[in-house]
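S.K.: Mind looking at a prediction? Sequence and model below.
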Amino acid sequence: MSTIPATTAVPTPVVLPLPKAILWLGGTVLLALALYYFIGIDQGATSVFGDNMYIHEFVHDARHFLGFPCH
C-alpha cells in the first residue's frame, strides 16, 4: 500500500506599507470613537445634535445591552 503525501497550504501574510497601515489604523480609531460616542455618550448636555434625542432613542437598547447607563 502506498501513501500519498499530503500537501499543506502555507498561508502568506498580508504586508501593508507603513503609510497605508497608519491610514487604516487612524480610520479604525475614528470609527470606533464615533461609535462609542453615539452609543455611549450622546445624550443630554453632551449631545452634538441639541435637544433631539433621535440617536439616543435609536441606540437605546444597545446602550442597555452594553452596560451604559442612560436613565
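M.R.: Noted; the coordinates are in hand. Residues are numbered from 1 along each chain as shown.

S.K.: use CA for all of it now, contacts and neighbours both
M.R.: Will do.

S.K.: And for Cys70, the neighbour number?
M.R.: Using other CA atoms under 10 Å, Cys70 has 13 neighbouring residues.

S.K.: what packs against the biggest helix by length in the chain?
M.R.: Counting residues, the longest helix found in the chain (DSSP state H) is helix 18-36. Using 3 or more CA pairs under 8 Å, 6 or more residues apart in numbering; DSSP states H and E, no helix or strand is in contact with helix 18-36.

S.K.: want to compare, so here's the second one:
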Amino acid sequence: MAQPAITPAPLAPPPVAKLPARAVLPWAAFFGLLMLVLLYFVGAEQGALSVFSGENVHEWVHDGRHLLGFPCH
C-alpha cells in the first residue's frame, strides 16, 4: 500500500459570526408583525371582521386560504 508523502492538515472550523440580540430583535418583531397581518388577511378577512368592503381581498387570498386549511365557503 502506498502512503501519501504529505499528510493533509486538519481543517479548522470556520469562524462563527455572532449577532447581538439588539440587532436581531427589531427585525424579528417586524417580521413577526408582518406574518400576523398576513395571517389575518388570509384567515379572517371576510364577513364581520372585514377591514375592506367587498370581496376583493377574499379573491386575492382564496387559494392560499384553502392551502392553509381555512374554510371560506
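M.R.: Looks like it came in fine. Given the structure is predicted, the values throughout are model-derived calculations rather than measurements.

S.K.: TM-score them against each other, please.
M.R.: Remark: TM-score between the superposed chains equals 0.78 [TM-score structural alignment, normalised by the length of structure 1]; 70 aligned residues with a CA RMSD of 1.9 Å.

S.K.: just to revisit the earlier point, so where in structure 2 does the longest helix of structure 1 end up aligned?
M.R.: Mapping helix 18-36 of structure 1 onto structure 2 (TM-score structural alignment) gives residues 21-39.

S.K.: average offset between that stretch and structure 1?
M.R.: Here stretch 21-39 of structure 2, set against structure 1 after superposition, deviates by a mean of 1.0 Å using mean CA distance after the TM-score superposition for structure 1.

S.K.: Run the chain-centre distance for that stretch.
M.R.: Taking the mean of its C-alpha atoms, stretch 21-39 of structure 2 sits 10 Å from the chain's own mean (CA atoms, centre = their mean, to the nearest Å).

S.K.: same question, stretch 57-71 of structure 1
M.R.: With CA atoms, centre = their mean, you get 17 Å for stretch 57-71 of structure 1.

S.K.: Following element in sequence after the longest helix of structure 1, please.
M.R.: helix 54-58 (DSSP states H and E).

S.K.: Which positions in structure 2 sit opposite the next helix or strand after that following helix in the alignment?
M.R.: Next helix or strand after helix 54-58 of structure 1 toward the C-terminus (DSSP H and E): helix 60-66. Using TM-score structural alignment, helix 60-66 of structure 1 lines up with residues 62-68 of structure 2.
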